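1. coordinates only, no sequence provided:
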């Protein structure tokens, strides 16, 4: 097992950050692709059980001192970390583009939303103050504290290699925990680089560790008794596995899964505005967002016909291409396998009777003929029994379903197994209020197609989009990464002997 200095050298495999050093185990590795070219650009080292256990051991050793570090000093690390993220933003976004394919302007937006979670973590002294009550009984005081859990872990997806990890570890760290991050092996470089910036910001060795790997690394984290909590973002089948396994092993767990996000378009909607909003919400980041808006439910055929006509015209100007050209709207999908999967869903919809209005199955991207590209695709006359509607496509595909009434549209959303995000386009305040109050979805937009909560709220869906009781980041993160302790204190007067009391104190 070799140790390397901090590097972004493309000839060196992407390794693991353990106890302040970048480690390359060397026993197993996997190609990391540039999805725009379709070629492997580097390799990532895959951690064995032994390497993951080394990271946990390092975190366990660092925990006592970090736990007892005052919250204000933990927060100061985050202030410096924020500055370093902003200083290195262009470098980070270049790494994201090279391995994920995300256009630079989109990567910059991802990073900024991650930085906002660091800003929230800077408020640790306020967030961790606890509660105090004087004289809850005769000369008895009581207070509650939020104490850290110990060593906690995060398992994050490929689609936001910077932002989603930043949903987790800034708050976990300022709460006094030590952290093990297992990021996606598809695009690991930016995630590792950002973690190294924490060291530059003054975080002690061992408090933050990164292990790249596959299922072996994940299962090690789930099985090890030293891991107290696991936070996960990914697909629903894996989220359910993570949650079930973690709970069976006595760990606290939040596991965010998949989505099928619907937008209802009412007859009174500002259609031009809705179309502009749908373009970005459906096709931004190639639809590889758990909050991507993938289904438009049009109330009435006249609404649907107007939507189809305007979307078809607007989509003629969409540009798909490499991350290096900032005039592109979105880039490739993550792998050849996923490209084929997305195209398979489009084929399935067509075979089952849907109408392909704009076909993105064979985009021509000059100079990048071998890239993993799928163009923006618009599908009309989709019905609920179609496979492409029931399952998460996770690509630049917008499906249109036609219904007669708003209630029918809401029933469609409420009946779906996913409940991550949704929105309604309308000018009717009463309809919007009824929708937001009765829809069975965790994040709701009113004329806002991507209702992703800001950092001082919390992110999470309902139904099979979230396994666990607490949402990600924001106020729920304080609850997730701490355990409450309530202390009740009394100091009897000296020299006074008190008799036994057998009734319940009141």
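-> Alright, I've got the coordinates. Everything quoted here is computed from the prediction, not taken from an experiment.
2. contacts and neighbour counts: CA atoms only from here.
-> OK.
3. residue 107: what secondary structure?
-> Classification of residue 107 using DSSP: H, G, I helix; E, B strand; the rest coil returns helix.
4. got the contact list for the residue most central in space within the chain?
-> For the chain, residue 164 is the residue whose C-alpha lies nearest the centre (CA atoms, centre = their mean; 4.0 Å). Applying CA atoms under 8 Å, 6 or more residues apart in numbering to residue 164 gives the contacts 114, 156, 157, 233.
5. below is an additional structure, to be compared with the one above:
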């Protein structure tokens, strides 16, 4: 998707951390017994597998987000179906090659590739007991409604409009770096990207000038280059959508189109 090499390494590290966390499942999923919760009554809790779990995941974190679900599902005794984004299918192809090397029983983990029709089939399929979704808020709502209608357990994570608030007593240098990382990390293609900056009192005069300069200093280019700060966006349509937002705005403090390479899906900060 055009991540910088630093972003990609950090994502794979988090993916591995998810597996390590899931290794603690035998302890964390234990049931419990409480004696004498009422007169002559003891309480026993037994946790059992749900059955067939599925995940529909986005393009922006093709390594990490699937592993929010996969290792935990199978560690709890479920089977798992993963539908990666059709825009970035290769990451999980590689991950599943490693899973195949574990010689898990056939059918425990299952990748499926496709678009909207496949997703709709998963949401309606009577053999799938639970669905996890990560993506845009409008689609998350549709996924929740459709999957719940067929009796599935559902968790659906959508995006948000994230506001960053700068107070007058902020440490400016650290604040600027935090804003830059939040807004432009992964080329801004993540649900927690800071998209609105709110300054309180005289914080505006303190933070905006150095923020403009720091933004101009960001290097846009090939994500495999160690010197690149901002890689390309996922597709031509994404670039055109972002460019449209820039053209419709009232005032542009830094026009990233001026620093973006002509070839490729680049939009500078």
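-> Received the coordinates, thanks. Predicted model only: the values in this text are computed from it and were never measured.
6. TM-score them against each other, please.
-> Put the two chains on top of each other and the TM-score (TM-score structural alignment, normalised by the length of structure 2) is 0.96; 269 aligned residues with a CA RMSD of 1.5 Å.
7. what does the residue nearest to the centre of structure 1 align to in structure 2?
-> In structure 2, residue 164 of structure 1 lines up with residue 65, judged by TM-score structural alignment.
8. any idea how far that match lies from residue 207 of structure 2?
-> 33 Å (CA to CA, to the nearest Å).
9. likewise residue 86 of structure 2?
-> In terms of CA to CA, residue 86 of structure 2 sits 40 Å off from residue 207 of structure 2.
10. ranges for the strands of the stretch 1-150 of structure 2?
-> Remark: strands assigned in the stretch 1-150 of structure 2 by DSSP state E, counting those that start in this stretch are 32-38, 41-45, 52-56, 79-83, 109-111, 130-134.
11. pull the residues that contact the fifth one.
-> Meaning strand 109-111 of structure 2. The list of residues contacting strand 109-111 of structure 2 from outside it, by CA under 8 Å, 6+ apart, reads 74, 79, 80, 81, 82, 83, 84, 92, 96.
12. report the aligned residue range of structure 1 for it.
-> Using TM-score structural alignment, strand 109-111 of structure 2 pairs with 208-210 in structure 1.
13. likewise the fourth one?
-> Mapped onto structure 1 using TM-score structural alignment, strand 79-83 of structure 2 spans residues 178-182.
14. count the residues that sit near residue 76 of structure 2.
-> 17 (other CA atoms under 10 Å).
15. how about it, nearest residue that isn't a chain neighbour?
-> residue 49 (5.9 Å; CA to CA, 6 or more residues apart in numbering).
16. any idea what that neighbour aligns with in structure 1?
-> Residue 49 of structure 2 maps onto residue 148 in structure 1, by TM-score structural alignment.
17. just checking, its match touches residue 179?
-> No - assessed by CA atoms under 8 Å, residue 148 of structure 1 is found out of contact with residue 179, at 11.4 Å.
18. okay, these two: which has more neighbours?
-> Using other CA under 10 Å, the more surrounded residue of residue 148 of structure 1 and residue 179 is residue 179, with 29 against 26.
19. give the contact list for that one.
-> 59, 151, 152, 153, 154, 169, 172, 173, 207, 208, 209.
20. re earlier: how near is the residue nearest to the centre of structure 1 to residue 112 of structure 1?
-> 12 Å.
21. same question for residue 294 of structure 1.
-> Distance of residue 294 of structure 1 to residue 112 of structure 1, computed by CA to CA: 24 Å.
22. now swap in residue 228 of structure 1 and tell me
-> Counting by CA to CA, the gap from residue 228 of structure 1 to residue 112 of structure 1 is 29 Å.
23. who has more neighbours out of these two?
-> Under the neighbour definition other CA under 10 Å, residue 228 of structure 1 and residue 112 were set side by side, and residue 228 has more, 22 against 17.
24. fine by me, thanks again.
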